[in-house]
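>>> how does the following fold in three dimensions:
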Amino acid sequence: MALIPKLALRQAQSLVMTPQLMQAIKLLQLSSLDLAAYVDKELEQNPLLERIEPSEQRSETAEPAAPESRTAAADGWDGPTQAEAPQLTMDRLDADFGNVFPDDAAPAAELPKAAAAEPGDWSGLGVGGAFSGEGGDIEAYVAERATLGDHLERQLAIAVADPADRLIGLHLVDLVDAAGYIREPLETISERLGSSIEDVERVLGIVQTFEPTGIAARTLAECLAIQLRERDRFDPAMRTLVENLDLAARRDFAALKRICGVDDEDLADMLAELRALDPKPGHAFGSELVQPVVPDVSVRAASDGSWLVELIADSLPRVLVNQSYYARVVRTAKNEVEKTFLTECLQTANWLTRSLEQRARTILKVATEIVRQQDGFLTYGVAHLRPLNLRMIADAIGMHESTVSRVTANKYIATPRGVFELKYFFTASIANADGGDAHSAEAVRHRIRIMIDAESPDDVLSDDTIVKLLHGGGVEIARRTVAKYRESLRIPSSVQRRREKKGMAATT
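As a prediction, the model looks like this:
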């Protein structure tokens, strides 16, 4: 068979993941806070993008601006059209971008008052005599957020004067983790610093007297012991209780009473004191800020008994593309590099507005279908939660499962029963013993909790008994599944619950 060159024409279909498409997929799974941070970054880099603030209004003293053609970024359902866009223009647009594309020199009458002031006029100066048209930056006066390490180092500088001991103390402070514990053995620390184990233990004892109480402990028992000493409650009985925390975790109250030499009332008081202590004192100085949950969708009841699903506008960034500004500055471009930069900025801005609009519409579409599927939950509660998976939603709205998965990730919905993550409504199904509709796993967990909460000290339900009761209610479930659901609810076993309930009954 001879090998000869030839030309052939073929036609084929393929899916190409362009950078824009990959970025759109990334935007789809971002939370509202992460999306706001991404849009803020784009606003800093792209001069053709402008933010629409909810309370933004045109200043009465500003001169009428020329009509501008803009492309509105969607908040999903009520974004401004191009005809409405001039009403949403930002004030002093030329001043905002004048440093990037300077126009002719401004007349002296338009200069800021501070720039045209007399030599003796200091009204336009900020703090320290530096010129500032709007005065000093208030953020410069905000107190620094103290960290756990900074807090301990300040106390170390006061408590320890010897340079060698202070060096050991600084090293120990660096080893304190976010929970407030030192996990590394003292022998390793002593060998690393070239000091004796006695010196390390002595400095550690000083550090353990710092605030918050219980800091720099090596174990949970030591942390609780430090806090009890501070309260002058570390007597022999309490010491024995702290040394046998494993028995307290197993709720073996009979063994605890025997080794501590106390009665039921004293043991109950001692356990109450332990519960009042802080097992992780370092968390008072958490290094990471806790991000609040911001709902993306809200659900409210309509007058006709249905449910109204709406996007929350405050959680969706809204931006505009300034087409007129682009048309003006592209004419003044001096070379192809500047024209290419402006063209790329325009393409990126248009893509971002379309992606935000598509993202909002997709979230609303998925949330609406979830509400339709879980109508019983909104009306009657968690006991009526239906089994639901991604495929059911994807088939109903004509999307792929991966798209639904990205939409429901890190998104929250505000309902009359509270704020829930969209993924909360996707639960596994448990077969019906009578052949009827399947039960939701979350609803079965709820039934297990209700059963256990209603049990009496003389009739504690075992896992086998719960299985029988659920079978009587039409739920086909195995014992190991009941044990798994009970552990996920952090409910102890029937033996531990029986000990705890009898101990509580004896104290009362």
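>>> CA only for contacts and neighbour counts going forward, please
OK.
>>> got a list of what A157 touches?
R166 (C-alpha atoms under 8 Å, 6 or more residues apart in numbering).
>>> surely it is within a helix?
Yes. Read with DSSP: H, G, I helix; E, B strand; the rest coil, A157 is one of the residues of a helix.
>>> distance check, it against D150.
Distance, A157 to D150, by C-alpha to C-alpha, to the nearest Å: 11 Å.
>>> now swap in S324 and tell me
52 Å.
>>> same question, R251
R251 is 39 Å from D150, by C-alpha to C-alpha.
>>> quick one, strands of the protein?
Listed in chain order, the strands of the chain (DSSP state E) span 49-51, 70-72, 297-301, 307-311, 319-322, 412-415, 418-421, 429-430, 439-440.
>>> one more to line up against the first:
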Amino acid sequence: MNFNMTLTQEQKLVMTQQMQLSVKLLQMSSNELLEYINKEYAENPVIDANYEKDLEEVKMQDKYDYKEMIKYFEFDNYGNQSFGSYDQDEVSPFTFISTEKTLKDFLLEQIMELSIDEFQRTICKYIIESLDARGYLDISLEDILEELNISQEVGEEALELVQSLEPTGIGARNLIECLEIQLTKRGYGNEKLYTIVEEHLEDIAENRYAQIAKALNVTPKEAQEYGDIIKTLEPKPSRGFYTGEEVKFIIPDATIRKIDGEYFIIMNEGVLPKLSINPMYKEILNGSKDNLARDYVKQKINGAMFLIKSIEQRKSTLYRVLEKILEKQKEYFDKGENYLKPMTLKEISEALDVHESTVSRAIRDKFILIDRGTIKIKDLFTTGIAGDNGEEDINTIKIKNEIKKLVDSESKEKPLSDQNICNELNNNGFNISRRTVAKYREEMGIKSSSKRKRF
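Coordinates of the predicted model:
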């Protein structure tokens, strides 16, 4: 064994932290970028952020002065005030704080209204707290009996009480029980419905009503009618209730508007706060004799300057991409989605003389506002197929719309097969294969002809 030195030469890309940050900011959505700026603003003291406030917010601040609100903190019971007087000067701002009602809140309110003793109510509350996000009881009743040290009879009675609450189907231990609870509450007494739920749910999903009919000794049409009733039931009782997650609204990064016959790209400047460097720190940098303080401020100013520059570069890159999209898709903005031309990331990247990945990052999770509403920029990039002229001039959205029209107008007793749809499209000038039809149909969530058939 020995030590020696060798000299090698190689090419590789080394990304500095600043380059990594620039790439990271480019692919952020508006919401993500706003969160990132808020974090940097909190951590970097040299950054000044001008958050333009909404007019209504300013009015509320005039109405409830912050200094006036402080006095309410002098009490232990500041949020629990008397409603005897409605004088504006005496109303606590905490009176107006409200929260979304969750499914468990809704169920607990119903339990409080039941005429049961406190012992039963406590067991019911325990069961409610044990429900999963769907509203199912996903732990066994035996485990609950053991944990609470109660009898089988008491536990089943409490579970029955929970299952009697709204929304119907709550507290079920599986899908079958959930659907059966709903059938019972709706007053369906036909045993065939319960048999289908217990033994033929998969057949309903696959539209195999001939098999169900044979098993129940009914006609396929009757079996399908039973299936239609079961499809009206809710497999997820918690649907529609607040889950604890805040709704994040889509913020368009830009607006494309037609003014006097010409399209303009208007970047949404109001989404993000306007960042600048606090002048006090510039004075420290120029006048302080403390080297440590100067180095610290210099580091923070460099970080702030690069953040501001990266945000501007992100905006500039997105604007240039939108310019090229507008040039390519002018007919789409004029006439609608049927006129969307096939367009790829490579096409735009070559026109801008940038890497394809740069365009991909620039449009990631970005939205624009147009006359027809808010759209995702990525949805404007589609592949195409050859038309009658042999060129790739027909976009996939147009083909999907044609497939949907054919399916919507078909005979429900004899739905069109993929081959029939393919033949119709080719007769109308589309050069498309049966496999492509099947692919697009599945992407749109349209079932196959055998599963669309009505008896």
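>>> before we move on, the earlier item: out of the strands of structure 1, which gets nearest to S195 of structure 1?
strand 418-421 (52.6 Å; C-alpha to C-alpha).
>>> residue range for that closest one in structure 2?
The alignment of strand 418-421 of structure 1 onto structure 2 (TM-score structural alignment) covers residues 373-376.
>>> give me the buried positions along that stretch.
The neighbour-count check on stretch 373-376 of structure 2 (16 or more other C-alpha atoms under 10 Å) flags K376 as buried.
>>> check stretch 335-345 of structure 1 too.
Neighbour-count burial for stretch 335-345 of structure 1 [16+ other C-alpha under 10 Å]: K339, L342, C345.
>>> so can I have a markdown table of those showing distance to A216 of structure 1?
Output for the buried residues of stretch 335-345 of structure 1, formatted as a markdown table (distance: C-alpha to C-alpha, whole Å):
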| residue | distance to A216 of structure 1 |
| --- | --- |
| K339 | 60 |
| L342 | 56 |
| C345 | 53 |
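>>> from those, which is closest to L43 of structure 1?
Nearest to L43 of structure 1 among these, with distances taken as C-alpha to C-alpha, is C345, at 10.7 Å.
>>> which residue, other than its chain neighbours, is closest to the closest one?
N46 (5.9 Å; C-alpha to C-alpha, 6 or more residues apart in numbering).
>>> now swap in D252 of structure 1 and tell me
In space, D252 of structure 1 is closest to R499, 6.7 Å off (C-alpha to C-alpha, 6+ apart).
>>> what's the burial count for that neighbour?
Counted with other C-alpha atoms under 10 Å, the neighbours of R499 of structure 1 add up to 18.
>>> any idea which of the strands of structure 1 is most buried?
Each of the strands of structure 1 was given a mean neighbour count from mean count of other C-alpha atoms under 10 Å, and the largest, a mean of 26, is that of strand 319-322.
>>> which residue in structure 1 lines up with L25 of structure 2?
Match for L25 of structure 2 (TM-score structural alignment): L27.
>>> same question for P252 of structure 2.
Match for P252 of structure 2 (TM-score structural alignment): P295.
>>> what's the local residue count around that match?
Quick note: P295 of structure 1 (other C-alpha under 10 Å) scores 22 neighbours.
>>> counting contacts, what elements does the lengthiest helix in structure 1 pack onto?
Longest helix of structure 1, by residue count under DSSP state H: helix 336-373. Identification of packing neighbours for helix 336-373 of structure 1 by 3 or more C-alpha pairs under 8 Å, 6 or more residues apart in numbering; DSSP states H and E yields helix 19-28, strand 70-72, strand 307-311, strand 319-322, helix 323-330, helix 390-397, helix 401-408.
>>> tell me the helices and strands packed up against the shortest one.
Contacts of strand 70-72 of structure 1 with other secondary structure elements, assessed using 3+ C-alpha pairs under 8 Å, 6+ apart, are made with strand 319-322, helix 323-330, helix 336-373.
>>> next, the buried residues of the second one.
I take that to be helix 323-330 of structure 1. Buried residues in helix 323-330 of structure 1, defined by neighbour count with 16+ other C-alpha under 10 Å: Q323, Y325, Y326, V330.
>>> returning to that earlier point: just how off-centre is the match of strand 418-421 of structure 1 within its chain?
Distance of stretch 373-376 of structure 2 from its chain centroid, counting by C-alpha atoms, centre = their mean, to the nearest Å, is 14 Å.
>>> quick revisit: tell me the spacing between the match of P252 of structure 2 and S315 of structure 1.
P295 of structure 1 is 7 Å from S315 of structure 1, by C-alpha to C-alpha.
>>> about what we covered before: just give the nearest non-adjacent residue to the match of L25 of structure 2, would you?
Nearest to L27 of structure 1 is L35, by C-alpha to C-alpha, 6+ apart, at 6.9 Å.
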